[in-house]
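Engineer: missing the sequence, but the structure's below:
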């Protein structure tokens, strides 16, 4: 039985050899004449068409099935078959080129098909076959495309997107620019996610005019959710970035290969992103998006699904599989609110870290250090990997108690609502926001590192220079990317000198004021829904926007240190490599009214001076360091320090007069 391609070119052969006296002179004409002789008459040709549509040859089965789905006309079916044939068969290509010498192409033109096939087919096609080829279903869905649209319509060539030529012949080839997900092991997918995915898949199968947008701060978690939805639908997902793939024919490709198109969208605050259409595809469409921005479709309704976080028990099982330590797994699951993919990545890197250090057992510090290895934040925030021990943080008793309360709040941020009333439980969010207020150098940043060390979290300091932008909307876009990445990683974000971002909104006098206020509004709203831990530092609470106070869970005051704290600071910074007597340290604490940051600088300067001379730190080195530090502050070093006797004149540590000041 001949193929549809032979039936498609027969009308051209019929008209070419309509004069019975004409005989082939060239090989192409001989091939065309053989086709003409194969089918006796127009009546026989129509009978053959009906037979080929009902019982197609094996190579045409997919095309006929697709034609039934799309309700293609006979003209569109035969034209598609002809276009397929010239891509595969050199003899067919030579015959088509022979029939249109003025075009000089082997691909059939609109005019050739209209004048040959269109002349023999009856019905509505007879009225305007060229119009049908240019605007019909095959053209709208991308099955047939006009290659040189600048030429007159009759001379425009017809073709099929290359991936569709393979699909129509039953040969699987990935669509350009798309990818397929790696198959996740079923046991690594949390039951919570699987259950919700099945529910959404069931709803999609029963609702024909609704698309599903999967939102998550983690692109991989969103992809995992999409895979589970498609698995429940009995189909395979194909992931595509709408801006980077040719969409013409993509819907047909998904139909032929029984795939679910999953569009990866780049959303941003205040931006409406259109969901691409897929003509020729009538099944469910999925999209992956971040937490911000809006997604809309001109054709169907859009349903939003925010992926759930694995529950404590699910996280415990995931951690146990990675660290193989029940106690550590329980501790990590209780404090770290992370998704499946993040746990898998951290666990893998933590095991690597343990092996590098010569251990087979993963420890909590391995997990914390591994958190700095997982990318996603480095372009907008700087890692602060220092681990601060308990003794390194010198604070007043009141400040320390508030910090310990903040630590407890962070540890219990997930299970806290279970112990509260219905109103709080209904509106509770797991995010923790704290403001550290105090003069420069009082230990606010050090306290943030201490808290991260105690909790076993990675700490990232926000790079305001990278986040802030002079272009409208870019700052909000950067902040959205930063918060989404931090939320996925469940790290602590530190906004140092947060006044520049969270400062008071001003009266709108020009466009700059309006945009600055818009940035503050976005930040305040986004932080309210942020589920991670955010620390902000400021030299003065009065500089912060009034609306920000309501959104803060705890304010930690860092006052300037008193004599007792200053003595502890001097001891902590000096260590043991010095020749100062206890009385010397007491004098420094009593009269050098500096904060911890300034004491640090003075000790560093003294240490440099002593090292240059190859000895231990002495009193005169400390005085020189103090002189430099006071000079930076525009002040004179206290006279009590300059005239004090040296050399161990105090045999024991005297009581400090806390009322003594410069």
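Structural biologist: Happy to help now that I have it. Predicted, not measured: the structure shown is a model, and the values here were computed from it.

Engineer: Please make it C-alpha for all contacts and neighbour counts, starting now.
Structural biologist: Fine.

Engineer: thought residue 228 was touching residue 195?
Structural biologist: No: with contact defined as Cα atoms under 8 Å, residue 228 does not reach residue 195; the gap is 9.1 Å.

Engineer: who's more crowded, those two?
Structural biologist: For residue 228 versus residue 195, the count of surrounding residues by other Cα atoms under 10 Å is larger for residue 228: 26 against 14.

Engineer: Could you measure from that one over to residue 251?
Structural biologist: The gap separating residue 228 from residue 251 is 21 Å, by Cα to Cα, to the nearest Å.

Engineer: before we move on, what about residue 324?
Structural biologist: According to Cα to Cα, residue 324 and residue 251 sit 46 Å apart.

Engineer: Looking at those two, which is more packed in?
Structural biologist: More crowded of residue 324 and residue 251, by other Cα under 10 Å: residue 251, with 22 against 15.

Engineer: Report the contact partners of that one.
Structural biologist: Contacts for residue 251 (Cα atoms under 8 Å, 6 or more residues apart in numbering) come out as 141, 261, 278, 279, 280, 281.

Engineer: For the stretch 51-200 of the chain, just list every one of the strands.
Structural biologist: Ranges of strands in the stretch 51-200 of the chain, per DSSP state E, counting those that start in this stretch, are 145-146, 158-159, 178-179.

Engineer: take the one below as the second:
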């Protein structure tokens, strides 16, 4: 880690000052500055500046020059000197009382010097550079000492004179070097690199001045890009959390990279470790990083100028200053795609930095390497995390089954906290206690993803009562839902995963004729799990160019891996078809596509359902990797009658309506029966009446003809 030249320049410079003719308490090398009100410190420095002004104005040959008003006249100087007596303190006190606000806490400057390891001399230089921003009288005094009424800030030469440091002393000049503590830490900026060294202006950032007088409002440049990280006791007992607390509390903490498996786990671990270390933290979002990257040229320019004696502050440097003023750590999450420049900018050596991401660490990011660790998963006590986030001591304090409600969601620790907060807001909006439905809705919002670019989103609005199926497939569907609900416990906690990098996904295939309820069953499964259903659009996946189909599928699988949703491949035989003998280049590339899918399904950790009308067309290798294959038989007469009645449940019907003849005479699947009822409903709505048996007969005949089958009464029958 890079560190400023704190010890050498400050101590040597102080030694030089002690040999100078003006020996002062400001040259003390004590490590702690006694706590004093900032007003008293300014008054003491003003007396020293006033003494220098008296010395220079006593024999000033231009004191009686009538043109000297362009800068300061002797009378003006005398007026300033007269204001430095006891009556000025009374006047200042009256002003302070009139404003009913003190200048700031007594120990702000002392605390800042102690945290940043400043000597008394460096703290004095900081105060001299800051003085014109706090007391306007210093502007005129500095203008006189600079021999230029327009130069109302402290300069390098002015500060050296006030502190009694020789201008030709190399160690004294090193106090203003870019690598010296004052410049390195961003406390004092040395401006005007083209000016002579002694005439260069010293400026203190406005944020630092505001901090010293008691204002803790963050820098406006960081607004919207940085937020305070909430303390979190979650995971406080975790072994990794305890290990991280110690280095984070050190004055020279390492850079830490937490790689998370599930989004939100890394942020929860970082918050818990920082809480245990007693450090507040600032959370740098991608937006702030992007802005800093956009101003990278400005930062590079500032680095070049710093060799000449100035320092251009980018948003990242302002963030470092804010962290130093607060004694905070910096948490970067999510990590940008190209984080090298950002990491190098943040690696200052004195501010704890925690990087969080899902990608493996790249040694090209920085040198030396950070402390690379895997963030612990929050799945071990998910129910406890949800209960704590909801503000209850136990899940039993809620009026519903919390464990069953949240079992299907794989949210990380921070995502759980945010989802719980949203659920509480939804409950407050409804003026009720939080319910399972509030939790499901909030959890789905946290799982919002980019899947809609490749798949059609369906918000399920059906339930198990909407399925009319034989006992066997219905039991298989219930089993599928239970597999999705308990996979983390069985495959993770009970260690029944096959290993070899295999994921914890749930894969199933629904096989049956068109209209037998395959897609509806997928929607019912998603509704039961409290998840959204995404139907993959084959038009956005299949590409005529070699390799593009695999890339599109990889985007879908990767997004589904990090999203709590049910992924549906409708008409899956178009993608998961059988491999064939290689007779030409087309067969070779088609087989490569199937091989990719076989490998990708092995590592998939989401929920994927495949539907097909032609099970024989699905490659046997795909079938072996499936958890369940559910066959949807064509409905018999009793099931068809149940389907007719279910479709008519919400339709106004005539008193004598009887769908039994249609169920007996027309062998239609559930989808066709629903279409026939829709046709009958439109006929009834057109004449303004109720659906009759004749309407049902017309609809059934139309569906029969659509299927290419003959109906009694048709020509040629």
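Structural biologist: Noted; the coordinates are in hand. Just so it is clear, the model here is predicted, and its values are computed rather than measured.

Engineer: and the contacts of residue 251 of the first structure as a markdown table, adding neighbour count, secondary structure and distance to residue 627 of the first structure?
Structural biologist: Shown next, in a markdown table, are the contacts of residue 251 of the first structure (neighbours: other Cα atoms under 10 Å; DSSP: H, G, I helix; E, B strand; the rest coil; distance: Cα to Cα, whole Å):
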| residue | neighbour count | secondary structure | distance to residue 627 of the first structure |
| --- | --- | --- | --- |
| 141 | 21 | coil | 79 |
| 261 | 25 | strand | 69 |
| 278 | 21 | coil | 73 |
| 279 | 20 | coil | 76 |
| 280 | 24 | coil | 79 |
| 281 | 23 | coil | 77 |
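
Engineer: Make a markdown table out of the residues you listed and add distance to residue 404 of the first structure.
Structural biologist: Shown next, in a markdown table, are these (distance: Cα to Cα, whole Å):
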| residue | distance to residue 404 of the first structure |
| --- | --- |
| 141 | 63 |
| 261 | 49 |
| 278 | 55 |
| 279 | 59 |
| 280 | 60 |
| 281 | 57 |
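
Engineer: quick one: contacts for residue 677 of the second structure?
Structural biologist: By Cα under 8 Å, 6+ apart, the residues touching residue 677 of the second structure are 644, 647, 648, 696, 699.

Engineer: Would you indicate which residues of the helix or strand hosting residue 30 of the first structure are buried?
Structural biologist: If you go by DSSP states H and E, residue 30 of the first structure is part of helix 27-38. Neighbour counts over helix 27-38 of the first structure (16 or more other Cα atoms under 10 Å) mark 28, 29, 31, 32, 33, 35, 36 as buried.

Engineer: Can you tell me the closest non-neighbouring residue to the second one?
Structural biologist: Across the structure, with Cα to Cα, 6 or more residues apart in numbering as the measure, the residue nearest residue 29 of the first structure apart from its sequence neighbours is residue 95 (7.1 Å).

Engineer: what's the spacing between that neighbour and residue 28 of the first structure?
Structural biologist: Residue 95 of the first structure sits 5 Å away from residue 28 of the first structure, going by Cα to Cα.

Engineer: likewise residue 266 of the first structure?
Structural biologist: In terms of Cα to Cα, residue 266 of the first structure sits 52 Å off from residue 28 of the first structure.

Engineer: Next: residue 161 of the first structure.
Structural biologist: Separation of residue 161 of the first structure from residue 28 of the first structure (Cα to Cα): 26 Å.

Engineer: wouldn't residue 462 of the first structure be in contact with residue 491 here?
Structural biologist: No: Residue 462 of the first structure lies out of contact with residue 491 (Cα under 8 Å); the separation is 11.8 Å.

Engineer: returning to what we had before: looking at the contacts of residue 677 of the second structure, which one is closest to residue 252 of the second structure?
Structural biologist: Minimum distance to residue 252 of the second structure across those is 70.3 Å, recorded for residue 647 (Cα to Cα).

Engineer: Just give the number of residues close to the aligned partner of that closest one in the first structure.
Structural biologist: For residue 647 of the second structure, the aligned position in the first structure is residue 573, judged by TM-score structural alignment. Neighbour count of residue 573 of the first structure, defined by other Cα under 10 Å: 16.

Engineer: Centroid-nearest residue for the first structure?
Structural biologist: The first structure has residue 219 as the residue nearest its centroid, 4.4 Å off, counting by Cα atoms, centre = their mean.
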